[in-house]
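> sharing a model that was predicted from the sequence below.
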Amino acid sequence: MLRKVDLQNLSLANELYTVQQKSYTIEAELIGFLDIPPLKETFDELLSCQEEFIGYFIDEKLVGAVSYSLEDETVHICRLIVDPAHFRKGIAQKLLAHLQNEGSPERMIVSTGKDNHPAISLYLKNGFKLIRDIEAAPGFYLSLFEKR
């Protein structure tokens, strides 16, 4: 089930933080870059972020989430996370589809590590186009995707 995540609910925010840490730890290992900003983010920093969160729940437990910001008819996907215990169940796909279908945004932008092949496959499968690769840190590249 999909629903908005209210960061004022500290118990739910803690679940989100835990899923984020698990998910980005796997991504960091996958791409060989341990300095992913969400891994360094504190719980208080998460609480103060200005992003909107949609969570995916199984039996009232948060197992995935997508966060975004909206600017000039463009949805900026900030995070797309799934608890590793629930990988390959279509949760990321459902979260992404929800964003694409809600309000039919004019444009969507997302980035991921250039070596994060599962995420890249997901975005390409959903009609995103690779715009460019950006060197975010020495020797580490992000791939920027766009969908219109």
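Alright, I've got the coordinates.
> from here on, just use CA atoms for contacts and neighbour counts.
OK.
> only the buried residues of the strand ranked longest in the chain, if you could.
Longest strand in the chain, counting residues (DSSP state E): strand 61-71. Neighbour counts over strand 61-71 (16 or more other Cα atoms under 10 Å) mark 62-68 as buried.
> second one coming, line it up with the first:
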Amino acid sequence: MLIAVISPVEDSLGAELLALQRAAYAIEAELIGDDRIPPLHESLEELRARPLQWLGAVDEDGRLAGAVAWEETGDEVDVNRLIVHPGALRRGIGRALVKEVLVRAGARRVVVATGRDNAPARRLYEGLGFVLAGEVEVIPGLWIANYARPA
């Protein structure tokens, strides 16, 4: 598996990334019992307009198996989304992508949020040293768990 910088602005990659994002967030929606996850309903234009940096995990067949996107400041890196192809779950792709973001974050604090009831994602982040910072009901009935990994 190759991890490389990617961009949704690239013609064919944008559509592939959006399809992967929808498939991944459909699984999270099932896990948390709620499909109101904003990236699940994002258009290609909205995806491309977001000021995110992206890394993609490309499998041996050249297909996008996963991706991670983040925003950063001088003090903090905010992991905005982590997506893994449903057929590639439990193979360490998400872990490898987050670890690469942690390397790039250097000494900065790293934060991430996931659905409160998304147990696999919570185990992943906790296993990488993230600490629960709180749970928030972002819209009625939709809860997220916020995590932080100190600098």
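That came through, no problem. Given the structure is predicted, the values throughout are model-derived calculations rather than measurements.
> mean distance, the longest strand of structure 1 to its aligned residues in structure 2?
Compared with structure 2 after fitting, strand 61-71 of structure 1 has a mean deviation of 0.6 Å; criterion: mean Cα distance after the TM-score superposition for structure 1.
> show me where structure 2 has strands.
Taking DSSP E as the criterion, structure 2 carries its strands at 2-6, 53-58, 64-72, 76-84, 109-115, 131-139, 142-149.
> now tabulate these in a markdown table and tack on distance to Glu45 of structure 2.
What follows is the strands of structure 2, written out as a markdown table (distance: least, Cα to Cα, whole Å):
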| stretch | distance to Glu45 of structure 2 |
| --- | --- |
| strand 2-6 | 16 |
| strand 53-58 | 16 |
| strand 64-72 | 16 |
| strand 76-84 | 17 |
| strand 109-115 | 23 |
| strand 131-139 | 24 |
| strand 142-149 | 25 |
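> residue in structure 1 paired with Val103 of structure 2?
Aligned counterpart of Val103 of structure 2 in structure 1: Asn101 (TM-score structural alignment).
> neighbours of its match, how many?
Number of residues near Asn101 of structure 1 (other Cα atoms under 10 Å) recorded here: 9.
> and what of Pro38 of structure 2?
Pro38 of structure 2, neighbours per other Cα under 10 Å, totals 8.
> distance of it from Ala96 of structure 2?
To Ala96 of structure 2, Pro38 of structure 2 is 24 Å away according to Cα to Cα, to the nearest Å.
> buried residues, the longest helix seen in structure 2. List them.
If you go by DSSP state H, structure 2 has its longest helix at helix 11-32. For helix 11-32 of structure 2, a neighbour-count test (16+ other Cα under 10 Å) marks 14-15, 17-18, 20-29, 31-32 as buried.
> once aligned to structure 1, how far is it on average?
Here the mean offset of helix 11-32 of structure 2 against structure 1 after fitting is 0.5 Å, by mean Cα distance after the TM-score superposition for structure 1.
> quick one on the thing from earlier: and the buried residues of strand 61-71 of structure 1 as TSV, adding distance to Leu47 of structure 1?
Formatted as TSV, the buried residues of strand 61-71 of structure 1 follow (distance: Cα to Cα, whole Å):
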residue	distance to Leu47 of structure 1
Leu62	16
Val63	18
Gly64	17
Ala65	15
Val66	15
Ser67	13
Tyr68	14
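> which of the residues you listed lies closest to Glu106 of structure 1?
Tyr68 (14.3 Å; Cα to Cα).
> what's the counterpart of that closest one in structure 2?
Match for Tyr68 of structure 1 (TM-score structural alignment): Trp70.
> tell me if I'm right that that match and Asp78 touch.
Yes. With contact defined as Cα atoms under 8 Å, Trp70 of structure 2 reaches Asp78; the gap is 5.4 Å.
> and the longest helix of structure 2, what does it pack against?
helix 44-49, strand 64-72, strand 76-84 (3 or more Cα pairs under 8 Å, 6 or more residues apart in numbering; DSSP states H and E).
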